[in-house]
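Participant: Turn this into a model:
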Amino acid sequence: MNGILLHLMRHGAPTEPGLLLGHRDDAPLPAGTARCVARAEKLEFAQVFSSDLSRARIPARQIAALRKQTHRADRRWRELDFGAWDGLAPDALDPEVQARFWNDPDACAPPGGERWSQLRARVSDALLGIQRSSLVITHGGTMRAALSVLFGFDHRQVWAFELGYGALLSLRLWPETGGRLPSAQIVALDKDHG
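Facilitator: The predicted model follows:
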């Protein structure tokens, strides 16, 4: 069995790049959307999923329409909820508090925000629904959570993956039965520095 392809693509640049954008619904820049659409042209997939946030949903809808495929927006593919930090520039936060979060995002979640384990649980649940080759337009933190869930990487290890705007991570999955996560292999990581 050859497995199925799962392409995880980070959305293009939002209107205000450089902020901690979790659940804040900022629109994507038109150039960022166009980049996602262009990158999808060479990919093989049967369906399109995305986060329900505009910066991921807008390019996903365009890609699905061009391919005449189904698109489903799904909250489980959202970025980590940064709570009170959502929409702030990192330099607006106390460096020590921010360092504690990056060091242990489960024990030191942002005020009113989401723990790393909660993000992993959401993404794990979404991955169980992938049964055929798919493209998912999502977020950097969500892509890292998928790597953590599928390969057992801890939160420090997943930050070694450079996932800028428009990055594409292609995986091959072998779905399991009984509610178990699929076996997976990394096929390619294209960081798209464009």
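Participant: For the rest of this, base every contact and every neighbour count on C-alpha atoms.
Facilitator: Noted.
Participant: State the helix or strand in which the nearest residue to residue 165 once chain neighbours are set aside lies.
Facilitator: Spatial nearest neighbour of residue 165, chain neighbours left out: residue 12 (4.8 Å); criterion: Cα to Cα, 6 or more residues apart in numbering. For residue 12, there is no host helix or strand (DSSP states H and E).
Participant: Just to check, residue 12 is in contact with residue 26?
Facilitator: No. If you go by Cα atoms under 8 Å, residue 12 and residue 26 don't touch, sitting 11.4 Å apart.
Participant: And the strands in the protein?
Facilitator: 4-10, 47-50, 71-73, 134-138, 168-174, 183-190 (DSSP state E).
Participant: I'd like the structure of this one too, to check against the first:
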Amino acid sequence: MNKPEPQYYQQQIVLLRHPKPLVEAGICYGQLDLPLNTALHSQNEPILQQLADLLQPFAIQSSPLQRCAVLAKFLAGTHKAVQLDPAWQELNFGDWEGQNWLDIEPQAISAWQQNLADFVLPSGESARQMQARVLLAWQQLLQNRQTSMVLVSHLGVIRMILAELLSAPFSAQLRLKVDYQHGVLLKRSWLAETIAATPVRDSEVWQIEAVNISPQGLVEHLSSDTATQL
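Facilitator: This next block holds a predicted model:
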């Protein structure tokens, strides 16, 4: 019996940064669970509703911190669950969380800035430790090829995923800009006998279709893709 010919499959993945949180200027925060700036969120609700409608076929994962989870649940609507995973949280600044940067010992900040990858923040973690948890969760996420996906998370998480896809060194991550409530649109394609089958070796291709794209830009891009597929 002849094996079926491999078919072409593709999957979209949206990495979406949370909206601006409600916090005073100059406060250190990573895993500090800050509320959203509800005034700004309400202002953007019409375009976010359009985005939510387009994302209905997408599975949604999110950091459990409320500045991410509130947006993720809004996009999911009432008909879909959001998978919350602490692996998608921002850097844990430990004892520095919630402090004004001006109140943190300058020598400690200097030591961190001279070793951004491996300096372990007091009672927190290093960026290298964060990267390990993020990339482990990323590899687990990629095991799902059945549906397109949205990940609502933080700047540091998005930078680490992009750097992994680009094979960029750690030092290059800080050059990647993603504004509040902006995102990255990724597409991966592959050949396989069925969507559930193991991909043909070396057939997987990644494309970074947009970086620092606004909700309006995502709506336009996803609408265009939908129209093309009809």
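Participant: what's the TM-score for these two chains?
Facilitator: Overlay of the two chains. TM-score (TM-score structural alignment, normalised by the length of the first structure): 0.82; 189 aligned residues with a Cα RMSD of 2.9 Å.
Participant: With neighbour numbers in mind, choose between residue 12 and residue 26 of the first structure.
Facilitator: The neighbour comparison of residue 12 of the first structure against residue 26 (other Cα atoms under 10 Å) goes to residue 12, with 28 against 18.
Participant: what's near enough to touch the residue mapped onto that one from the second structure?
Facilitator: Aligned by TM-score structural alignment, residue 12 of the first structure pairs with residue 19 of the second structure. Contact partners of residue 19 of the second structure, counting by Cα atoms under 8 Å, 6 or more residues apart in numbering, are 36-37, 41, 67-68, 71, 180-181.
Participant: mind listing the helices for the second structure?
Facilitator: In the second structure, the helices defined using DSSP state H lie at 38-43, 45-54, 66-76, 106-113, 127-141, 155-166, 215-229.
Participant: could you dump those helices to CSV with distance to residue 95 of the second structure?
Facilitator: Putting the helices of the second structure into CSV (distance: least, Cα to Cα, whole Å) gives the following:
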stretch, distance to residue 95 of the second structure
helix 38-43, 27
helix 45-54, 35
helix 66-76, 20
helix 106-113, 12
helix 127-141, 15
helix 155-166, 19
helix 215-229, 34
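Participant: of those, which approaches residue 206 of the second structure most closely?
Facilitator: Residue 206 of the second structure sits nearest to helix 155-166 of all the helices of the second structure, at 7.9 Å, using Cα to Cα.
Participant: Trace the closest one over to the first structure and give me the residue numbers.
Facilitator: Using TM-score structural alignment, helix 155-166 of the second structure pairs with 140-151 in the first structure.
Participant: What is the equivalent residue in the first structure for residue 212 of the second structure?
Facilitator: In the first structure, the residue paired with residue 212 of the second structure according to TM-score structural alignment is residue 190.
Participant: For that match, the count of nearby residues, please.
Facilitator: When neighbours are counted by other Cα under 10 Å, residue 190 of the first structure registers 14.
Participant: Isn't it up against residue 169?
Facilitator: Yes. Under the contact definition of Cα under 8 Å, residue 190 of the first structure touches residue 169, with a separation of 6.4 Å.
Participant: So for residue 54 of the first structure, what's the nearest residue that isn't a sequence neighbour?
Facilitator: residue 27 (5.2 Å).
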